[in-house]
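Participant: Give the three-dimensional model of this entry:
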Amino acid sequence: MRGDVGMIERIVCGTDLGPNTSYIVYHAVYLARQCGASVEIVHAVEPINPFGMALFKSYDLNPSTGQATDQILASIKDSVVERLADEYMSGLDDLGAVCNVVIEQGHPADVIVRRANSISADLIVMGSSAGPRHGFSLLGSCTARVLQMARQPVFTVPFVNHEDPGVSENPQMKLW
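Facilitator: This next block holds a predicted model:
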């Protein structure tokens, strides 16, 4: 932390891009606006398994160069930015405090914590659990692992609206 004024300057928002993403991003952006901070959205992609490598080879892509992987990660990043602009907010102008979208290979908790450390983030924002897809629990396995590994405070957003997880009932969260 860097003093009283601007105590929170950088926020990492970890997401699995599931149905709760908009709700989590809303919280991260709301906090960022209150603090004058920036938000970096982080999504992890599992490393390519042997079957995926075989697919690359069948399309004459050389996975050992990393070029194919880079193309896939860039494509995912483009999709995430489009999705944020189109679905979660009403256009790129409303992304406001979001300064970057990062897509990295690795276990989600490791990627989120590594990224938070690399940019000296002051706060990590993420969902508390995976929601109905994986059964409800107090904390999801990724969130529990981030809480164990992180040096920063972790703000967990509960999954509260089972019908439409992207809609906040709190009028203060109506940012856009």
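Participant: use CA for all of it now, contacts and neighbours both
Facilitator: Will do.
Participant: What residues of the strand or helix carrying residue 115 count as buried?
Facilitator: Using DSSP states H and E, residue 115 maps to helix 108-118. Neighbour-count burial for helix 108-118 flags 108-113, 115-116 (criterion: 16 or more other C-alpha atoms under 10 Å).
Participant: To compare against the first, here's the next sequence to fold:
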Amino acid sequence: MINRILFATDLGIYNPYLMSQLSVLAHSTGARVDLVHAIEPMGVFAESILSIYMTPDDQKHLRNSGMPQVMEHIRQQVLDSLKVEIDEMPNKFTISDVIVEIGPPSDIIIKHARQCRSDLIVIGSHSGQGDGEAMIGSVAGKVLRKASVPVYFLPTACLREGL
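Facilitator: Okay, the predicted model is just below:
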């Protein structure tokens, strides 16, 4: 029985398609939906830019105080934009929680699937980035390999190719 679904999204170009598929699944099962949006950690380049333009104290303040505020702002924007999308769907459903976290996306998804006690993870095959040659994106592949619950894998290659 599917009581709780974790929907992993990068909010990319395929999100409306993924949301429409999720709405049918959530509506038919009556499951609660938690959404997770992972943000890649800053790379070496971004860190070096910060070190050039910010004092060490400002950098520390940003990490300790500023980033939680930024993350909450992103979380609220995600929730607000998804509510608009959901309201336009024929199969409405409720998002129980929106989780926005910085870290490697596959690790964040797996961690929250466990924490939320998800019965199912819903994820798209690709983010819409890259060259499209791979059958499966790197994040989706890692989630499939690491998940301890079933993964509802939505192919997006057909959308890329206009099929």
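Participant: And the TM-score between these chains?
Facilitator: For these two chains in superposition, a TM-score of 0.82 is obtained (TM-score structural alignment, normalised by the length of structure 2); 154 aligned residues with a C-alpha RMSD of 2.6 Å.
Participant: before we move on, back to that, can you name every helix or strand that the helix holding residue 115 of structure 1 contacts?
Facilitator: Contacts defined by 3 or more C-alpha pairs under 8 Å, 6 or more residues apart in numbering; DSSP states H and E place helix 108-118 of structure 1 against strand 10-14, strand 38-45, helix 141-149.
Participant: gap between stretch 14-23 of structure 1 and the chain center?
Facilitator: Relative to its chain's centre, stretch 14-23 of structure 1 lies at 7 Å (C-alpha atoms, centre = their mean, to the nearest Å).
Participant: What span of structure 2 is it aligned with?
Facilitator: Here stretch 14-23 of structure 1 aligns to structure 2 at residues 8-17, judged by TM-score structural alignment.
Participant: Quick one: average offset of the biggest helix by length in structure 1 versus structure 2, please.
Facilitator: Longest helix in structure 1, counting residues (DSSP state H): helix 67-83. Compared with structure 2 after the fit, helix 67-83 of structure 1 shows a mean deviation of 1.1 Å (mean C-alpha distance after the TM-score superposition for structure 1).
Participant: For that helix, buried residues please.
Facilitator: 68-69, 73, 76-77, 80.
Participant: still on that earlier bit, can I get the helices and strands packed on helix 108-118 of structure 1 in JSON lines with distance to residue 31 of structure 1 and mean neighbour count?
Facilitator: Shown next, in JSON lines, are those (distance: least, C-alpha to C-alpha, whole Å; neighbours: other C-alpha atoms under 10 Å):
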{"stretch": "strand 10-14", "distance to residue 31 of structure 1": "9", "mean neighbour count": "27"}
{"stretch": "strand 38-45", "distance to residue 31 of structure 1": "9", "mean neighbour count": "23"}
{"stretch": "helix 141-149", "distance to residue 31 of structure 1": "19", "mean neighbour count": "17"}
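Participant: would you turn the ones you listed into a markdown table with distance to residue 89 of structure 1?
Facilitator: As requested, those are exported to a markdown table (distance: least, C-alpha to C-alpha, whole Å):
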| stretch | distance to residue 89 of structure 1 |
| --- | --- |
| strand 10-14 | 16 |
| strand 38-45 | 14 |
| helix 141-149 | 25 |
